[in-house]
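Q: the sequence isn't on hand, but the structure is:
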């Protein structure tokens, strides 16, 4: 962990903001905030993102203890270049339309229809069993909170930003990465919840992909230069 807390913080903050703006979880938070109380949506999304960030940083922090620090540094460098090229490819091959917004909206509408009273597929016994299993959680957490939490948590699992956070934490100060990641997630999620769908539809996915691609490539170059200075 040769880098300072400030370096880990700035890298994590910049990476998180550019990765999460226009992401599926960003659109999900915006759409949910239009249909449900904003405070519950914000609380559910932020709880999931904080837990995901901490888990990702812990995985990255533990990686050098499982693999040699030299190998984790090389893997992180490759990830930065890989994600940078991936993002640039998305920027230049995308049609400029908000495809992810339409996909998330369709998925949320599908879940809403599947849970409507008119569906006849589930039996009454299964419904009663589900009610008994979830009654305790429903007494503690609002269903809206749980919905926002689950959609955000599982939407972020295995996402590009999560893997990048793991790689960043393995080669940077973990405290700085956690702090920068949480603040970045808070900024993006708050903007999505308060701005709603109108903000989401005005975001240029091409510019976001282009900016994040350049940022990842810069991180990759910095990683290569850092390894060169150690030789």
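A: Arrived safely. This is a predicted model, so every value here is computed, not measured.
Q: hey, let's count contacts and neighbours off CA atoms from now on
A: Fine.
Q: so where do the helices sit in the chain?
A: In the chain, helices defined by DSSP state H lie at 5-20, 24-35, 38-66, 69-93, 99-114, 124-140, 143-156, 160-171, 174-202, 205-230, listed in chain order.
Q: okay if I get the ones you listed as a markdown table plus mean neighbour count?
A: Listed next are the helices of the chain as a markdown table, based on neighbours: other C-alpha atoms under 10 Å:
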| stretch | mean neighbour count |
| --- | --- |
| helix 5-20 | 22 |
| helix 24-35 | 24 |
| helix 38-66 | 20 |
| helix 69-93 | 19 |
| helix 99-114 | 14 |
| helix 124-140 | 11 |
| helix 143-156 | 19 |
| helix 160-171 | 24 |
| helix 174-202 | 21 |
| helix 205-230 | 18 |
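Q: comparison target, given below:
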């Protein structure tokens, strides 16, 4: 078991260096609390590698990756739009912050889970588990991936302290859209015509809905056009007249 653990740790750690998972982890850390991102990645990685070990050791089969890549690409697109939306605090800031924290955790966890299904690290874990102790492969591969992503999270958290909030949001959104294109390209490379048309149609509709929603948020924001109109109308109210006797 120890040998399988060490082997799996080394293989997965090296495979993750420079991979899109590291870039995703750094991007999330630019925007959100590092420990929430790391915890979400750990949960997603544990689940993905459990699936890998099950299929590799007990069934000896692999999972088709095209559909998973398409779903992961759509998830990255949604998260990019969400990042452009930004986080707005209500009067009850503690409740809002708690809700945002939970939503970020589940968003990071689900996006990593989808992105890793069918990825090279999952395929490597399946291959290792066919000839080595499954528990050692599971533990070693999970630790290796979390360790590699932790390095990227540290870099992202460090950069986030020295960049303006608006710059971070825009850079993160651009990276998320880049991940979406990357994953969709991988998923659609060998897909049929119907799948390609359906996926591209869904992407266009999603972008259209996101654009309309972002415009609505900008207009309804305090500094937006509607907010300025409200201020102007308030200034137009005449002050009560005082009669001098």
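A: Sure, I can see it. Everything quoted here is computed from the prediction, not taken from an experiment.
Q: what residue is smack in the middle of structure 1?
A: Taking C-alpha atoms, centre = their mean, the centroid of structure 1 lies closest to residue 156, which sits 4.4 Å from it.
Q: so what's the equivalent of that residue over in structure 2 up against?
A: By TM-score structural alignment, residue 156 of structure 1 lines up with residue 116 in structure 2. Counting by C-alpha atoms under 8 Å, 6 or more residues apart in numbering, residue 116 of structure 2 makes contact with 21, 45, 48, 122.
Q: from the residues you listed, which two are the most distant?
A: 21 and 48 (13.1 Å; C-alpha to C-alpha).
Q: considering the contacts of residue 116 of structure 2, which is situated nearest to residue 165 of structure 2?
A: Residue 165 of structure 2 has its nearest neighbour among the contacts of residue 116 of structure 2 in residue 21, at 22.9 Å by C-alpha to C-alpha.
Q: which ones are touching the aligned partner of the closest one in structure 1?
A: With TM-score structural alignment as the criterion, the equivalent of residue 21 of structure 2 in structure 1 is residue 25. Going by C-alpha under 8 Å, 6+ apart, residue 25 of structure 1 touches 151, 152, 155, 156.
Q: mind checking how far stretch 59-73 of structure 2 is from the chain centre?
A: With C-alpha atoms, centre = their mean, to the nearest Å as the basis, stretch 59-73 of structure 2 stands 18 Å off its chain's centre.
Q: no, scratch that, I was asking about stretch 53-64 of structure 2
A: Centroid separation for stretch 53-64 of structure 2 versus its chain: 26 Å, with C-alpha atoms, centre = their mean.
Q: got the contacts of residue 116 of structure 2 as a markdown table, with distance to residue 137 of structure 2 columns?
A: Below are those laid out as a markdown table (distance: C-alpha to C-alpha, whole Å):
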| residue | distance to residue 137 of structure 2 |
| --- | --- |
| 21 | 19 |
| 45 | 13 |
| 48 | 12 |
| 122 | 11 |
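Q: which one of the residues you listed is nearest residue 159 of structure 2?
A: Lowest distance from residue 159 of structure 2 to the contacts of residue 116 of structure 2 (C-alpha to C-alpha) belongs to residue 21, with 17.7 Å.
Q: distance check, that closest one against residue 207 of structure 2.
A: Going from residue 21 of structure 2 to residue 207 of structure 2 by C-alpha to C-alpha, to the nearest Å gives 24 Å.
Q: likewise residue 19 of structure 2?
A: From residue 19 of structure 2 to residue 207 of structure 2 the distance is 26 Å (C-alpha to C-alpha).
Q: what do you get for residue 122 of structure 2?
A: Going from residue 122 of structure 2 to residue 207 of structure 2 by C-alpha to C-alpha gives 30 Å.
Q: swap in residue 97 of structure 2?
A: 27 Å.
Q: swap in residue 218 of structure 2?
A: Distance of residue 218 of structure 2 to residue 207 of structure 2, given as C-alpha to C-alpha: 16 Å.
Q: could you do residue 24 of structure 2 as well?
A: From residue 24 of structure 2 across to residue 207 of structure 2, the span is 21 Å (C-alpha to C-alpha).
Q: next: residue 151 of structure 2.
A: 32 Å.
Q: and for residue 79 of structure 2?
A: 12 Å.
Q: cool, residue 112 of structure 2 as well?
A: For residue 112 of structure 2, the distance to residue 207 of structure 2 equals 21 Å [C-alpha to C-alpha].
Q: counterpart of residue 232 of structure 2 in structure 1?
A: Aligned partner of residue 232 of structure 2 by TM-score structural alignment: none.
Q: report the buried residues of the helix or strand hosting residue 232 of structure 2.
A: Taking DSSP states H and E as the definition, one finds residue 232 of structure 2 inside helix 225-235. Buried residues in helix 225-235 of structure 2, counting neighbours by 16 or more other C-alpha atoms under 10 Å, are absent.
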